[in-house]
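Student: coordinates only, sequence not included:
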């Protein structure tokens, strides 16, 4: 396919730019629901009588569990009924759960509501990817995914500060009020402006046999599966950093007070990487950029590992190499996501749900493993980085081949 392929035009009053912004807003629904909660965890526990700080953290994984599992449901639904209907249902569940969370007085109920909220948000994640695949193909699809990914990586910069700001005028309930309001705005936007992008001939019957066949198509495509596995491995490396980063900056480098600034700096580099990829992908192609970015990520990981083993890893070097990794990480995931989706246009919803599930669940498990072996040094994280890069490179090379690097 050519770089400018757009098999399904964006119809109605929704132009290309508005389409991109709307898809990015769907992604932000989920991103804000995670990152905006970070400043409020302690206040939530104190307000609802939960004294155990470890149990207070359940507000986050409960959401992620619902988000990961229900992607497997919304994918086949969107392939059967189109994108608009399941998307509106999922966003509605998200908003209703946020409203109930706003008024709850029981911590266990809040955890359950977060699971339900994440379940609804799964629709926005799956269908955002399917929408892009419906409308664009080839390098153009990777360019759009890069722009969307840029918005996603801006959320760790904006959301915690927004959450802290909301809590200066309200208590933690204001966080859920914001989420419900934002979700309602996106629902209205989708209802009035988004056309149906799934063509009638691509609709699949919703039966157990058809669903199994749809997932079979995804798992039988070696190229797509290779990139999905690669995304899961690299997402696991990222989760390993997120799980142990605060301890690293506190225990290894002694700069705990500046941790939010370092975290925001890494997120800014990821956003920059998305913008760079969007500018370069049409010229150099998804595969070439993916391999180059993966090589840079691996080289930075090896440098961190060697320097840590030699006890010669100052803060400036660790942060500089981490910034480079964050920059190329967004390039890798944008291109891998597009490469995984490109052969699966006839089951885009199921493919997106499989991609999201395999990235979220195994990736989170890898991240937990990396985080749990933290030993007061950067070595476990660096070993995890190197291992996941090696797994990704081997998997993509053996299952997908280098392919034509220009495309």
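Tutor: Looks like it arrived, so ask away. Just so it is clear, the model here is predicted, and its values are computed rather than measured.
Student: contacts, neighbours, all on C-alpha from now
Tutor: Noted.
Student: And the helices in the stretch 51-200 of the chain?
Tutor: Ranges of helices in the stretch 51-200 of the chain, per DSSP state H, counting those that start in this stretch, are 53-56, 59-69, 71-81, 84-103, 107-135, 138-169, 173-193.
Student: looking at those, which is closest to residue 257?
Tutor: Among the helices of the stretch 51-200 of the chain, helix 138-169 comes nearest to residue 257, with 15.0 Å by CA to CA.
Student: contacting residues around the residue located most distally from the centre of the chain?
Tutor: Farthest-out residue of the chain from its mean C-alpha position, per CA atoms, centre = their mean: residue 310, at 34.1 Å. Taking CA atoms under 8 Å, 6 or more residues apart in numbering, we find residue 310 in contact with no residue.
Student: What is the three-state secondary structure of residue 2?
Tutor: Under DSSP: H, G, I helix; E, B strand; the rest coil, residue 2 falls in the coil class.
Student: wait, what's in contact with the nearest residue to it once chain neighbours are set aside?
Tutor: Closest residue in space to residue 2, ignoring its immediate chain neighbours: residue 138 at 6.7 Å, by CA to CA, 6 or more residues apart in numbering. Shown in contact with residue 138 (CA under 8 Å, 6+ apart): 1-5, 338-339, 342, 407.
Student: now for those residues, which pair is the farthest apart?
Tutor: Most distant of the contacts of residue 138, by CA to CA, are 4 and 339, 15.5 Å apart.
Student: ok, and here's another one to check against it:
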């Protein structure tokens, strides 16, 4: 399996720029299904008779649960049949369920379809990570993922505003029509331009023994598993914010139509972080960058918690948004580096590895995010405490992975650079 920092000269017809753009666009299919919904949650709840505000969050949570559990299936399948076919099937499921959501009669049916939509979207997560790992490794993989994340972060910047704009001219059902159109366009791009990246000689038989063997390889690697758990808890902070963003920005700070602007500003900080990481990771390494930012994340989250308690009410919005934007700036580089560190030793089972790691991260992250979101009490205290807690737990797993030694340097092997 290719492990050099550059794409091999094997007839791969995508340029590096188009490859990054396509990977980012495929990742964006999933992000769009979450972020474009945020301005519509209250109206969806009102239209479908959901009276409890925290229950509106289930539109996000059930999607994420479907996204989580189905990843275990896609990985072994892609290691047997390749990346492209499962990817296109997943996109097709996403498109069909998006269209079905345009005509749902009640809230329960919406939740069922959102769960199925998450199952389709899971293919984009597993396949994009697997495809990148098929082509890159080490710091080169971290750089590519960071650049893809930077482009991907355009979605949180514009998606809430797009959802708001759609509701100006039509009702919320049309948001799902937009999702279907977007996914269909990206799926067609992948169908026409993306070649199969898993060579025949690297395919694994789809048997119970082979799948279990692949899972053992993934779960038995200390660094991969611990960095996966660390990334899982960090992901919980993001999902916690997404679940309660509308209630914080509109309910606490009364931003109204300014909600998409505030959401976009924070997402822009995350995109900037991903861009800077892509430029700095080759010099400083994945470990040092992510570990410094994790310490900063924990410190700033604790500061926000202390301020939330001290004010006994809303932290003044200018102070809140500055601290929170800095927290999410840290998150913007931590996730990509943690994922690259987790995938680095698992190239021989990239599809299975991507599905297992994605399943663990998404399931834990979704559960934590739901707990943070459901604990919303009209203040920023639950979110700030949740952020501090997940950051501290992530640090424990990083210390286990690194055997207590942070900020380790790197060395190069004749074949490719390996983080030490």
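Tutor: The structure has been received and is ready for your questions. The shown structure was predicted, so the numbers you read here are calculated from the model rather than taken from an experiment.
Student: what's the TM between chain one and chain two?
Tutor: The TM-score (TM-score structural alignment, normalised by the length of structure 1) is 0.91; 405 aligned residues with a CA RMSD of 2.6 Å.
Student: hmm, back to that, so which of the helices of the stretch 51-200 of structure 1 gets nearest residue 314 of structure 1?
Tutor: Nearest to residue 314 of structure 1, of the helices of the stretch 51-200 of structure 1 and by CA to CA, is helix 138-169 at 24.3 Å.
Student: Would you mark the buried spots in that closest one?
Tutor: 138-157, 159-164, 166-167 (16 or more other CA atoms under 10 Å).
Student: hang on, the earlier thing: could you dump the helices of the stretch 51-200 of structure 1 to a markdown table with distance to residue 31 of structure 1?
Tutor: Formatted as a markdown table, the helices of the stretch 51-200 of structure 1 follow (distance: least, CA to CA, whole Å):
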| stretch | distance to residue 31 of structure 1 |
| --- | --- |
| helix 53-56 | 19 |
| helix 59-69 | 11 |
| helix 71-81 | 15 |
| helix 84-103 | 13 |
| helix 107-135 | 10 |
| helix 138-169 | 6 |
| helix 173-193 | 11 |
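Student: So which of those is nearest residue 291 of structure 1?
Tutor: Using CA to CA, the nearest of the helices of the stretch 51-200 of structure 1 to residue 291 of structure 1 is helix 138-169, at 14.6 Å.
Student: Mean deviation, that closest one versus structure 2?
Tutor: Compared with structure 2 after fitting, helix 138-169 of structure 1 has a mean deviation of 1.7 Å; criterion: mean CA distance after the TM-score superposition for structure 1.
Student: quick check: angle from that helix to helix 107-135?
Tutor: Using axes from the mean of the first three to the mean of the last three CA atoms, to 10 degrees, the direction of helix 138-169 of structure 1 lies 150 degrees away from that of helix 107-135.
Student: Next one: the nearest residue to residue 253 of structure 1 once chain neighbours are set aside from residue 259 of structure 1, what distance?
Tutor: Leaving aside its chain neighbours, residue 253 of structure 1 sits nearest to residue 315 (6.3 Å; criterion: CA to CA, 6+ apart). From residue 315 of structure 1 across to residue 259 of structure 1, the span is 12 Å (CA to CA, to the nearest Å).
Student: between those two, who's got more neighbours?
Tutor: Per other CA atoms under 10 Å, whichever of residue 315 of structure 1 and residue 259 has more neighbours is residue 259, with 17 against 13.
Student: dump the residue contacts of that one.
Tutor: Residues in contact with residue 259 of structure 1, defined by CA under 8 Å, 6+ apart, are 246, 249-250.
Student: Save those residues as TSV, and put in neighbour count, secondary structure and distance to residue 84 of structure 1 too.
Tutor: Formatted as TSV, these follow (neighbours: other CA atoms under 10 Å; DSSP: H, G, I helix; E, B strand; the rest coil; distance: CA to CA, whole Å):
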residue	neighbour count	secondary structure	distance to residue 84 of structure 1
246	19	helix	40
249	20	helix	44
250	16	helix	46
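Student: CSV for those residues, including distance to residue 370 of structure 1?
Tutor: Shown next, in CSV, are these (distance: CA to CA, whole Å):
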residue, distance to residue 370 of structure 1
246, 14
249, 16
250, 17
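Student: which one of those residues is nearest residue 379 of structure 1?
Tutor: For the contacts of residue 259 of structure 1, the nearest to residue 379 of structure 1 is residue 249 (13.6 Å; CA to CA).
Student: average offset between the strand or helix carrying residue 18 of structure 1 and structure 2?
Tutor: For residue 18 of structure 1, the element it lies in under DSSP states H and E is helix 16-35. Aligned to structure 2 and superposed, helix 16-35 of structure 1 gives a mean residue distance of 0.8 Å (mean CA distance after the TM-score superposition for structure 1).
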